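Chemist: Sequence below, structure please.
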Amino acid sequence: MIGDNVFYIALSWAAVRSGTPSQAGLVMAVSAVPRALLMLGGGVVADRFGPRRVVIGSDAVRCAAVLTVAALLFVAHPGLWLLALLAVVFGIVDAVFMPAVGALPARVTGRDQLARVQGMRGLAVRFANVVGAPLGGLGVALGGSATAFALAGLLIAVSVPLLISVRMRETPQAGGANTADTADTANTANTANTADTADTAPAPVEAVGPPGDPDGAPARGDASGPHARVPDAEDGAAAVPERPATAWRDLRDGLRYIRGHRVLAPLIVTIALGDLGFVGPLNVGLALLADRRGWGASGMGLVVAAFGAGAGAAALLLAWRGTLPRAGSAGAAALLGGSVAIGALAQVPGVGAAVGVALAIGLLAGLSGALCGALLQTQSDPAYLGRVTAVAGIVSLGLAPLSMPLTAAAIGWWGTGPVFAGSAVVCGLGGVVALAVRDLRRAELPR
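Modeler: Next up, the predicted model:
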């Protein structure tokens, strides 16, 4: 993550120095297109071939691509086309890397630790954001974009052997998923048994898999339990042989799995609404608000820092506690509280009050995001987790960023107050959905 932050600093600086502002903006944006278009396929790849292999391979490709560009920039000035190509490669690799990373925790540790891992991951993100940008700036100051790219490549290179050292737990096959990772690590610990899953599942939700299935893998055509599957049209009597698993079939199975899941389906809707209402105001909207209030760059920096501190505190809480009671309801309440704070941010006149409101937004939105992420991990069958993460990633990385230009245009038309209030309503609808769906409202994290 630190390497990624350094990379984007280097990419933005090189693009600005090589072209016009509009060309630089295009270079920075092109990576989002392949990432959004290909992420569903990346989830299928992660589940078919195993997240460990996919993460190691994609991370090595990212490292090689960044170091190659750094070397070329040291000896020549190839121009914007090379930077655009690198951004596209990063977007393609991210489409595979991100779902695989999302599928890793369930293969590494038990269900009772997944929420704690999610909190630790949140802390890592905040740490990388704080450290990465100054490191990228230092690299640019010392030797220009080439040095910054080299630094990013070396940081990513360090992560490759760390990923290789990770060992997987065995997980059941489901929906055509491959257990390639577990074949490499057959001497590691076995997956926690279904009895553990049943003991830690929320009261109204049945244990994973049909009765009598020792692996906890959902049977084709089974329409009960939280992981209910919608049978294919070709599913018939047990005597009828199934078609061979294909990537397209795995993709359809993953989407049906999410759609038929009584917790995951509304949870992803909640995440989508929360991100759509949150990303615009807290990115482009905050800059416009600071400009109109006369807070200046330093005032905006204080507000952003307060938000980061609140989000970091929420991640630390989950990493320390490992679980929170009534996680579904707590996440919904935090999302509703955060939405109110987003609307209030546009009404405060001074920097001091804005810092306090931003701290509350970070704490509440961070807690909601961490709990939603933990529920996503604990409620998903590990064999489908790559595809589940991909769908959630498309929402966060594909749809939510589209709200930023819309937010900027809307503020130009109607001002900050109405736009922040409208965004707060969208964000709050996510909390309403979570409270309205009984299985999500009553969902619990394993203890």
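Chemist: going forward, measure contacts and count neighbours with C-alpha atoms only.
Modeler: Fine.
Chemist: What ranges does this structure have for its strands?
Modeler: In order along the chain, the chain carries no strands (DSSP state E).
Chemist: So for it, which residue is the most central one in space?
Modeler: residue 393 (5.1 Å; CA atoms, centre = their mean).
Chemist: which residues sit in contact with that one?
Modeler: The contact partners of residue 393, taken as CA atoms under 8 Å, 6 or more residues apart in numbering, are 39, 98, 99.
Chemist: Next: residue 403.
Modeler: Contacts of residue 403 (CA under 8 Å, 6+ apart): 276, 279, 280.
Chemist: quick one on the thing from earlier: can you put the contacts of residue 393 in TSV and add distance to residue 398?
Modeler: Putting those into TSV (distance: CA to CA, whole Å) gives the following:
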residue	distance to residue 398
39	9
98	13
99	14
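Chemist: give me every residue that touches the spatially closest residue to residue 245 that is not a sequence neighbour.
Modeler: Leaving aside its chain neighbours, residue 245 sits nearest to residue 176 (5.4 Å; criterion: CA to CA, 6 or more residues apart in numbering). Contact analysis of residue 176 by CA under 8 Å, 6+ apart lists 48, 245, 246, 250.
Chemist: quick one more, to check against the first:
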Amino acid sequence: MSTPEENPARSSTGASQTAPPKAAEDGPARLPRSYLLWLAGILASLAGNAVFYFALGWAASDHGGAIAGLVLSAITLPRVLLLLVGGAVSDRINARSVLIAGDAVMLVFSLLLAAAAYHLGAPPALLIAAGAVVGVADAFYLPASGSMPRRLVAKEQLPRALSLRQVGGQVINMGGGPLGGVLVGLAGLAGAALVNAVTFAAVLVVLILLRPRHEVPPTSSKTNLIKEASDGVRVAFSHPVLRPGLLLTGAAAGFLLPVLPLLLPLLARNEHWGAGAAGLVIGAQGLGMVAVTLVVVRRGPMGRPGLLSATGLVVAGVGVLGLGLAPGVAGATAAGLVIGVGNGVFSVHIMPLVLAVTPESHLSRIQAVLVLVQSLALLLMNNVLGNLAGLSSPMVVVLVCAVVVAGVGLMGLASGPLRTNRTGLES
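Modeler: Below is the predicted model:
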């Protein structure tokens, strides 16, 4: 896992012989085994979560829409309320320790839930309590987990490392629903909880064996946790690169992410395209994202991360505009591909940039702010855009999203610190 050394010219029997340089054809340095081991554990955990969330939602839907909404709120509310505190705890103690504690707690909880569901079924009270436990655990787990790539790989490897994680996550998301459906049909909520317990056990073993290569000493601050959490917000929005980076991330979460899952079905119904056509557009978007992500996994970052992040949003905005104006299914599918390419370029550059420029003392807290910005933007705009589509038309709302996404991307290009930053490009 050590990087190749560049040897100076050496002299042998009086003749000067220059060792051949380690050229670009050798390709980027391999990702550390420690990161690949951690990634395997995380992907296993994501698979377990995908199955469990499907089972939880399915069981809640049996009690009607109101209970299903309460279960989802039970997950989201504590997560949002405690995220900043969770980031502060991780920076104060140690991210790996927080992850080990979180996995141990969720392992025990999953086993208890499996036993309770086996004997009691899935009453609303049990589902709501389960959602609340998951939400609280996520508030502490997500900031710590988000900071781990920075602790396991060098800054210049972050784009490839996070792109590989993104590809794995997309594969898990595609298979999680069908797998969850099969498992719930065979074993119900109890079976899904047991599968989740197995994945938590696997990740727990990985974390115990893991030794981060770039570990950051925990902060020794004795100030109030709330003050430490608020300091994370202060650093995030006062940093010349983090501030515009968070603005781009919030805009993408609020105006780009809802386009396909929320607005596309409404648009397809309004244009009489049918469900199959909507599926083609979503598939084209996924193809575009995966293609870009695989390029970065293989070759590394494409250039200045801030510049490419903003450019990616502009491209995605053009794709959303094309979707809103598409005369038919073929045009909408092409627009979906453009959206995927733009979103892919944005995602594989903005996340490594945010992680790389974050001060070492605030790694988990900035991740908490990042997740909070995304969560709040998505929660708010899903409701706003859905209501606007009902009041006007889906096409109008899609066009509004296109203008906002492209406009924020142009604002990012106008930000000198973001546009010119070269963090992570050092050889």
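Chemist: re the thing from before, let me know the closest of the contacts of residue 403 of structure 1 to residue 332 of structure 1.
Modeler: Nearest to residue 332 of structure 1, judged by CA to CA, of the contacts of residue 403 of structure 1 is residue 276 at 15.5 Å.
Chemist: Residue 375 of structure 1 corresponds to which position in structure 2?
Modeler: Counting by TM-score structural alignment, residue 375 of structure 1 lines up with residue 353 in structure 2.
Chemist: Was I right to think that match contacts residue 304?
Modeler: No: contact criterion CA atoms under 8 Å: residue 353 of structure 2 and residue 304 do not qualify, at 9.3 Å.
Chemist: More neighbours: the two, which one.
Modeler: A count of neighbours by other CA atoms under 10 Å puts residue 353 above the other of residue 353 of structure 2 and residue 304, at 26 against 18.
Chemist: Quick check: residue 358 of structure 1 vs residue 343 of structure 1, distance?
Modeler: Between residue 358 of structure 1 and residue 343 of structure 1 the computed distance is 11 Å (CA to CA, to the nearest Å).
Chemist: When those two are compared, which one has more neighbours?
Modeler: Applying other CA under 10 Å to residue 358 of structure 1 and residue 343 shows that residue 358 carries more neighbours, namely 28 against 22.
Chemist: List the contacts of that one.
Modeler: Residue 358 of structure 1 touches 303, 304, 306, 307, 310, 341, 345, counting by CA under 8 Å, 6+ apart.
Chemist: what about 10 Å?
Modeler: 282, 302-311, 338, 341-342, 344-345, 352, 364 (CA atoms under 10 Å, 6 or more residues apart in numbering).
Chemist: Residue 252 of structure 2 too?
Modeler: 246, 258, 313, 316-317, 343, 346-347, 374, 377-378, 401, 404-406, 408-409.
Chemist: Can you find the partner of it in structure 1?
Modeler: In structure 1, residue 252 of structure 2 lands on residue 274 (TM-score structural alignment).
Chemist: Setting aside sequence neighbours, what's the nearest residue to residue 321 of structure 2?
Modeler: The nearest residue in space to residue 321 of structure 2 (CA to CA, 6+ apart) is residue 402, at 5.1 Å.
Chemist: pretty sure the one you found contacts residue 324?
Modeler: Yes: applying CA atoms under 10 Å as the test, residue 402 of structure 2 and residue 324 come out as touching, 8.3 Å apart.
Chemist: so what sits against both of these two?
Modeler: 318, 396.
Chemist: Next, the contact list for the equivalent of residue 118 of structure 1 over in structure 2, please.
Modeler: Matched by TM-score structural alignment, residue 118 of structure 1 corresponds to residue 162 in structure 2. Each residue near residue 162 of structure 2 by CA under 10 Å, 6+ apart is listed here: 39, 146, 149-150, 168, 293, 296-297, 347-349, 351-352.
Chemist: hmm, 8 Å instead?
Modeler: 149, 348, 351, 352.
Chemist: And for residue 208 of structure 2?
Modeler: Residue 208 of structure 2 sits next to residue 100 when contact means CA under 8 Å, 6+ apart.
Chemist: go again using 7 Å as the cut-off
Modeler: By CA atoms under 7 Å, 6 or more residues apart in numbering, no residues touch residue 208 of structure 2.
Chemist: Please apply the same query to residue 429 of structure 1.
Modeler: Counting by CA under 7 Å, 6+ apart, residue 429 of structure 1 makes contact with residue 273.
Chemist: per the alignment, it corresponds to what in structure 2?
Modeler: Aligning on TM-score structural alignment places residue 429 of structure 1 opposite residue 407 in structure 2.
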